[in-house]
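Asks: Show me the folded form of this:
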Amino acid sequence: MRTEIEWVVQGIHEGFEGNLSIADFGRMARLSPCHMARLFHQETGLTPSGFLLAVRMEQARRKLLKSERSIADIADEVGYASLGAFTSRFTKVTGVSPGKYRRLSSLGSGIVDMVTGTEAPTYFTYGSVTGRTLRSDGLTREPVYIAAFPMSAVGRKATRCCRSGNSTDPWNIAHIPSGSWLIEAVSRTVGGGRHDVVVGQAGPFRITPGSVVNVDVVLSAPSKLRVIEPDRAQLGLAVPNLFNC
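Replies: Predicted coordinates:
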């Protein structure tokens, strides 16, 4: 990564709680704001504001999981003057509200939302997606984070996620409700060009009760990914460990 962009990345990590602007990003890089923005996107596949969002959401997630601070305090600590704005953004990015995220996390990482009031076996209520990831950068031992996103009612349903220990391992996402779903994957990479991550996308796929969909997801540079939910895609590209939910 270019030194100027590393300065911006470091500056965002150190000052994410502040009211950072495009002018601030330019000063960090010692470049004009427009030139810096072009370079940042070329180097990372993200806009500076998208990366800032990712860092803020990652910090908020960590605080929700590892502290007992109020959600209002956490919103302030990650740079949001308005609790409503923070709640809206967090919900759009992760699929659940901050309060629900904290409650679900206390039940364990494998918890899933069950259909209220149903006594039907899980197999007959949900479908699943299995697959493998393909990559050409040689980093087959690098873990891959895979998530399923609903195509409808985006932002109101929680994603289903999993982690593959390395790129050659098969993976499975179970307990996916009926509907159309998109699969996105992300993994870190080094020495493969201008980008720090490789990403992939497959679908949309139709999930029906009891169905098992098999897919191959090809990982490549972020610039080649056609995103359907920009905020979520940017978050995953910048902070892959959020997919380990």
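Asks: use CA for all of it now, contacts and neighbours both
Replies: OK.
Asks: Measure how buried Arg89 is and give me the count.
Replies: Around Arg89 there are 19 other residues, counting by other CA atoms under 10 Å.
Asks: got it, and Ser105?
Replies: Other residues lying near Ser105 total 14 when counted by other CA under 10 Å.
Asks: for it, what are its contacts?
Replies: Residues counted as contacts of Ser105 (CA atoms under 8 Å, 6 or more residues apart in numbering) are Leu65, Ile111.
Asks: how does it look with 10 Å?
Replies: Under the criterion of CA atoms under 10 Å, 6 or more residues apart in numbering, the contact list for Ser105 reads Leu64, Leu65, Ile111, Cys245.
Asks: Can you add secondary structure and give those back as CSV?
Replies: Listed next are these as CSV, based on DSSP: H, G, I helix; E, B strand; the rest coil:
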residue, secondary structure
Leu64, helix
Leu65, helix
Ile111, coil
Cys245, coil
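Asks: Can I get the buried part of these as one PyMOL selection?
Replies: The buried subset of the contacts of Ser105, as determined by 16 or more other CA atoms under 10 Å, is captured in PyMOL by this line:
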select buried, resi 64+65+245
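Asks: from the contacts of Ser105, which is closest to Ser220?
Replies: Closest to Ser220 out of the contacts of Ser105 is Cys245 (22.6 Å), distances taken as CA to CA.
Asks: Wait, that closest one touches Gly95, no?
Replies: No. Cys245 is beyond contact range of Gly95, at 12.0 Å (criterion: CA atoms under 10 Å).
Asks: Check the contacts of Ser105 and tell me the two furthest apart.
Replies: Largest pairwise distance in these, by CA to CA, is 16.7 Å, between Leu64 and Ile111.
Asks: just to revisit the earlier point, closest to Val186 among the contacts of Ser105?
Replies: When the contacts of Ser105 are compared for distance to Val186 (CA to CA), Cys245 comes out closest, at 13.5 Å.
Asks: Give me the distance between the closest one and Val112.
Replies: Using CA to CA, to the nearest Å, Cys245 is found at 11 Å from Val112.
Asks: which neighbours do those two share?
Replies: By CA under 10 Å, 6+ apart, the residues touching both Cys245 and Val112 are Thr159, Arg160.
Asks: For Gly203, which three-state class applies?
Replies: The assignment at Gly203 comes out as strand when based on three-state DSSP.
Asks: My error: substitute Phe124 in the last question.
Replies: Per three-state DSSP, the secondary structure class of Phe124 is helix.
Asks: Proceed likewise with the subsequent sequence, for comparison:
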Amino acid sequence: MTTPTVEHAVRRVIDDMHTNLGLEITIDDMARTAMFSKFHFTRIFRDATGTSPGRFLSALRLQEAKRLLIETDFSVADISSQVGYSSVGTFSSRFKACVGISPSMFRETGGFLPRLETDSHGTSASPRATLRGRVQTAGEHAPGACFVGLFPTPIPQGRPVRCAVLDGPGAFELRDVPTGTWHVLVHSVSYGAEHLPPGPDREDTISVGRYGPVTVADGTLLMPADITLHTPDALDPPVLMALLDLRTSALESRPRPREVAGALTS
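Replies: Model (predicted):
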């Protein structure tokens, strides 16, 4: 359990990350800011956020890049430099891998995906586990459409391994879950705000939740995953994947549509 003193140190480091996104920040720098040894700091940071300091910093840089692409006319090269990348090619490749589309396409579409593809990881004809659960709200935001994704890391980035889109909080089912260790990550946007571009206006309407890690082995019977949504906190890794445009959305899986999440659940 994270103590108030430790949590304050981690928050101080995250504030420093936000302030210095364009600069090189090493683990040694972060540990000095937190006033802990490097090894102890890395452990407490992972305990508090679910991921490593380096990955968290990378996620913050891409989150800022998403905002700049929507809110400014800066070139992709300028934005890549502003968020700490020395190579625009490396930035563009990393952005596409984590967000799902290239920086230029993200700008062109206003930050939305017309459809969502899942990773083909673990596709097999043999029986697999099914993960069922329920998304519920704590009442901080009006309910809205919920995206439920199964990811290999605690950061919602890249293609989910399995996913479902709900009309609102409620039951979900992820079928054909492959063996491995996964994180169930949920984000929801309040009704009426689904198509706001990235920025402060949308941040006030988003709720997030997570469950896991979940380890799946052959013959595993998975316990139900109950996930309560909450307003994003500084300790929550940002949602990097582009949001699904629910006006024109269609879930597409590979190789067969029925393997995505079983169905769109409502």
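Asks: about what we covered before: out of the contacts of Ser105 of structure 1, which are shared with structure 2?
Replies: Checked against structure 2 using both residues aligned by TM-score structural alignment, their matches' CA atoms under 10 Å, those keep these contacts: Leu64, Leu65.
Asks: Let me have the contacts of Ser105 of structure 1 in a markdown table, extended by distance to Ile207 of structure 1.
Replies: Compiled in a markdown table, these are given as follows (distance: CA to CA, whole Å):
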| residue | distance to Ile207 of structure 1 |
| --- | --- |
| Leu64 | 31 |
| Leu65 | 31 |
| Ile111 | 20 |
| Cys245 | 21 |
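Asks: Please name the nearest non-neighbouring residue to Pro213 of structure 2.
Replies: Using CA to CA, 6 or more residues apart in numbering and skipping the chain neighbours, the partner closest in space to Pro213 of structure 2 is His183 (4.9 Å).
Asks: what's the helix or strand containing the one you found packed up against?
Replies: According to DSSP states H and E, His183 of structure 2 maps onto strand 180-190. Strand 180-190 of structure 2 makes packing contacts with strand 129-137, strand 144-151, strand 162-166, helix 200-203, strand 206-216, strand 225-229, strand 243-244 when contacts are defined by 3 or more CA pairs under 10 Å, 6 or more residues apart in numbering; DSSP states H and E.
Asks: Hey, what's the angle from that strand to strand 129-137? Just curious.
Replies: 30 degrees (axes from the mean of the first three to the mean of the last three CA atoms, to 10 degrees).
Asks: these two touch, right, Trp171 of structure 1 and Pro143?
Replies: No. Look at Trp171 of structure 1 against Pro143 with CA under 10 Å: they stay out of range, at 11.1 Å.
Asks: where do the contact lists of those two overlap?
Replies: Residues touching both Trp171 of structure 1 and Pro143 by CA under 10 Å, 6+ apart: Arg163, Ser164, Gly165.
Asks: Do I have it right that the second one meets Thr130?
Replies: Spelled out, it's Ser164 of structure 1. No. Counting by CA under 10 Å, Ser164 of structure 1 sits too far from Thr130 to count as a contact (11.3 Å).
Asks: anything in contact with each of the two?
Replies: Residues touching both Ser164 of structure 1 and Thr130 (CA under 10 Å, 6+ apart) are Pro170, Trp171, Asn172.
Asks: just these now: which is nearest Leu39 of structure 1?
Replies: When those are compared for distance to Leu39 of structure 1 (CA to CA), Trp171 comes out closest, at 34.9 Å.
Asks: Would you indicate which residues of stretch 15-26 of structure 2 are buried?
Replies: Under the neighbour-count rule (16+ other CA under 10 Å), stretch 15-26 of structure 2 has Met17, Asn20, Leu21, Gly22 buried.
Asks: ditto for stretch 23-42 of structure 2
Replies: For stretch 23-42 of structure 2, burial by neighbour count (16+ other CA under 10 Å) applies to Ile27, Met30, Ala31, Thr33, Ala34, Phe36, Phe41, Thr42.
Asks: for the third one, what are its contacts?
Replies: Taking CA under 10 Å, 6+ apart, we find Ala31 of structure 2 in contact with Ala9, Val10, Val13, Ser37, Lys38, Phe39, His40, Phe41, Thr42, Phe45, Pro53.
Asks: Which position in structure 1 pairs with it?
Replies: With TM-score structural alignment as the matching criterion, the partner of Ala31 of structure 2 in structure 1 is Gly26.
Asks: For structure 2, which segments count as helices?
Replies: When secondary structure is read from DSSP state H, structure 2 shows helices at 4-19, 27-34, 38-49, 53-71, 76-82, 88-99, 103-108, 200-203.
Asks: so which of the ones you listed comes closest to Thr130 of structure 2?
Replies: With distances scored as CA to CA, the stretch of the helices of structure 2 nearest to Thr130 of structure 2 is helix 88-99 (25.7 Å).
Asks: ok, average deviation of the closest one from structure 1?
Replies: Per the superposition on structure 1, helix 88-99 of structure 2 and its aligned residues are separated by 0.8 Å on average (mean CA distance after the TM-score superposition for structure 1).
Asks: residues in structure 1 aligned with that helix?
Replies: By TM-score structural alignment, helix 88-99 of structure 2 lines up with residues 83-94 in structure 1.
Asks: And for stretch 64-79 of structure 2?
Replies: Residues 59-74 of structure 1 are matched to stretch 64-79 of structure 2 when aligned by TM-score structural alignment.
Asks: Quick check: end-to-end length of that stretch?
Replies: Between the opening and closing residues of stretch 59-74 of structure 1 we find a distance of 9 Å, counting by CA to CA.
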